[in-house]
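Peer 1: can you look at this prediction? I've put the sequence above it.
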Amino acid sequence: MARLPRLTIAGQLHLVLHRAHAGAHVFRDDEDFAAYRQALIASAPEHGVAIHAYTLLASQVLLLVTPREATSLSRMWQALGRRFGADYNRRHGRSGVLWEGRFRTTVVDAHAHFLDGCRYVESAPVRAHFASTAEEYEWSSAAHHAGGRVDGAVTEHPGYWALGNTPFEREARYRLLLEQPLPAALEQRLTQAALKGWAVGEPAFVNGLGEMTARRLAPLPRGRPRKVKKIVPK
């Protein structure tokens, strides 16, 4: 079966996952993390990608973004690879593949799931047992949204502004959200959707996306198609 093209739609919220090749640790030290983050900050605005949330783990990158154009994400990733890859290989005296093929992404209904997507991305260090709270992990945007520091990589989304009228209100409410783990079913749904490229949202949202792209947005029903009984006129 032919591989479906990557699902990217201009102006929509996207959840992005990029995993290291064979589960290896790409980021070995703080210099690696800092270099990737700097390359991300430079590449995203250059190609029209707004970063709303991010987490860099040793073997995985998670992003919540809005691309200006359908090709913005791919162009950003190419620039990111050029900026980070050559310097990384030089510093570590290596060559070869860093990542597990292409990045994976899906479109998420921002109205219904923006905050879910933020929590999914920013709570990844807690799920991976790298931190006891999301805010204490240095290489993510969680501390920014929770009021711990200002992060120049982040472009605020209207879904975050809707949490309150003042920065204090927004940060306090988001901290409460971060303290509550995502339901396991929702966490699994977001992971599988990103890996397989299935849109996340209510049927009306997915149907609306169908008017913007010819790419299939949901898995086909399981099993063989039902046979339609022909009625022969008498």
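Peer 2: That came through fine.

Peer 1: going forward, measure contacts and count neighbours with C-alpha atoms only.
Peer 2: Will do.

Peer 1: and for residue 65, the neighbour number?
Peer 2: Neighbour count for residue 65, taken as other C-alpha atoms under 10 Å: 25.

Peer 1: quick one: contacts for it?
Peer 2: With contact set as C-alpha atoms under 8 Å, 6 or more residues apart in numbering, residue 65 has these partners: 13, 14, 15, 16, 49, 50, 51, 52, 53.

Peer 1: from those, which land in strands?
Peer 2: Among the contacts of residue 65, DSSP state E puts 13, 14, 15, 16, 49, 50, 51, 52, 53 in strands.

Peer 1: TSV for the contacts of residue 65, including neighbour count and distance to residue 147?
Peer 2: Formatted as TSV, the contacts of residue 65 follow (neighbours: other C-alpha atoms under 10 Å; distance: C-alpha to C-alpha, whole Å):
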residue	neighbour count	distance to residue 147
13	25	23
14	30	24
15	29	23
16	22	24
49	23	23
50	23	20
51	24	17
52	24	15
53	26	14
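
Peer 1: mind putting these into a markdown table with distance to residue 70?
Peer 2: As requested, the contacts of residue 65 are exported to a markdown table (distance: C-alpha to C-alpha, whole Å):
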| residue | distance to residue 70 |
| --- | --- |
| 13 | 12 |
| 14 | 11 |
| 15 | 14 |
| 16 | 14 |
| 49 | 10 |
| 50 | 13 |
| 51 | 15 |
| 52 | 17 |
| 53 | 19 |
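
Peer 1: among those residues, which one lies nearest to residue 1?
Peer 2: Ranking the contacts of residue 65 by separation from residue 1, with C-alpha to C-alpha as the measure, puts residue 16 on top at 23.5 Å.

Peer 1: second structure for comparison follows:
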Amino acid sequence: MPRLPRIDLPGIPQHVIQRGNDRQPCFFQGVDYVRYMGELKELSVRSGCVIHAYVLMTNHVHLLLTPSQVGQVSALMQALGRRYVRYVNDRYGRTGTLWEGRYKSCPVDNETYVLSCYRYIELNPVRAAMVAAPGDYRWSSVRSNAEGVHDALIRPHPSYLGLSLDDDSRRKVYRELVGSSITAEELQLIRLRLQRQHALGSDRFREMIEAQLQRLAGPAKIGRPRKVCASKEDGVENSF
């Protein structure tokens, strides 16, 4: 059975994950993280994708980004993967693949789940027990989003900007958001939608995507379809 194409719509944020092959490390020294971020910055501009949040873990990467056109996320990830693999193989004298198959992604509801993905991504090092607080981890966007440290990769999403009218208040609200724990239900939902590459959001959001793409964007409903009256019109460090 052929794989369905990824759900890809312009202006809709996507949560992306790419893992190292067999969950092995894909970053070995500090210079590797720096190189990856430099390539990501250049290629995101070239491909027309806006990066809102990211974390580079030892053996996987999370990104939250918004494309302006269909196909831009795929173009970015393919070019980034090739460049970085070539760099790693040359630097460490290795051969073969670095990544575990294709990246996974899911569209994220602008209204309800973008900030949840911000927080989920930037809390990854805390859940993996690598640091005590998200700001202690160097290779993520949290210092930019929570503290205002300049990061050339980051452009805020409107949902983030909507937290407050001024920068200082916005960062304070965001620090409180990131400092609060994610419920087990929220973690499970984000992970499941990303693993299955289903839409993360409200029923209205999912139905909007399904209407545009004419395909399922979430789990099929269980049970027999309702009868329509004839008189009516048919109408984790392996943290995930």
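Peer 2: Great, that's in hand. Just so you know, these numbers come straight off a predicted model, no measurement behind them.

Peer 1: care to give me the TM-score?
Peer 2: The TM-score (TM-score structural alignment, normalised by the length of structure 1) is 0.92; 227 aligned residues with a C-alpha RMSD of 1.6 Å.

Peer 1: and of the contacts of residue 65 of structure 1, the nearest to residue 67 of structure 1?
Peer 2: Closest to residue 67 of structure 1 out of these is residue 49 (4.3 Å), distances taken as C-alpha to C-alpha.

Peer 1: aligned to the closest one, what sits in structure 2?
Peer 2: Alignment note (TM-score structural alignment): residue 49 of structure 1 maps to residue 49 of structure 2.

Peer 1: before we move on, what about residue 37 of structure 1?
Peer 2: Residue correspondence, TM-score structural alignment: residue 37 of structure 1 in this structure matches residue 37 in structure 2.

Peer 1: contacts only, for the residue nearest to its match when sequence neighbours are not counted.
Peer 2: Taking C-alpha to C-alpha, 6 or more residues apart in numbering as the measure, residue 37 of structure 2 lies nearest to residue 153, with 7.6 Å between them; neighbours along the chain are not counted. By C-alpha under 8 Å, 6+ apart, the residues touching residue 153 of structure 2 are 37, 40, 41, 51.

Peer 1: among those residues, which are located in strands?
Peer 2: Among the contacts of residue 153 of structure 2, the members falling in strands (DSSP E) are residue 51.

Peer 1: for residue 24 of structure 2, see how far away the closest residue to residue 190 of structure 2 other than its chain neighbours is.
Peer 2: The shortest distance from residue 190 of structure 2 to any residue that is not its chain neighbour, by C-alpha to C-alpha, 6+ apart, is 7.0 Å, and that residue is residue 200. Distance of residue 200 of structure 2 to residue 24 of structure 2, computed by C-alpha to C-alpha, to the nearest Å: 28 Å.

Peer 1: who's more crowded, those two?
Peer 2: Each of residue 200 of structure 2 and residue 24 has its neighbours counted (other C-alpha under 10 Å); residue 200 has more, 27 against 15.

Peer 1: what residues are up against residue 59 of structure 1?
Peer 2: Contacts of residue 59 of structure 1 were listed using C-alpha under 8 Å, 6+ apart, and they are 19, 20, 23, 24, 25, 26, 27.

Peer 1: of these, buried ones?
Peer 2: In the contacts of residue 59 of structure 1, burial by neighbour count holds for 19, 20, 25, 26, 27, counting by 16 or more other C-alpha atoms under 10 Å.

Peer 1: how far off centre is the helix or strand where the first one lies?
Peer 2: Yep, that's residue 19 of structure 1 we're talking about. Under the assignment given by DSSP states H and E, the secondary-structure element containing residue 19 of structure 1 is strand 13-19. Relative to its chain's centre, strand 13-19 of structure 1 lies at 3 Å (C-alpha atoms, centre = their mean, to the nearest Å).

Peer 1: what residues does that strand touch?
Peer 2: Under the contact criterion C-alpha under 8 Å, 6+ apart, strand 13-19 of structure 1 has outside partners 8, 59-67, 99-100, 102-110, 114, 117, 194-195.

Peer 1: repeat for stretch 98-118 of structure 1
Peer 2: Contact partners of stretch 98-118 of structure 1, identified using C-alpha under 8 Å, 6+ apart, comprise 6-9, 12-22, 26, 52-53, 64, 159-160, 182, 190, 193-202, 205.
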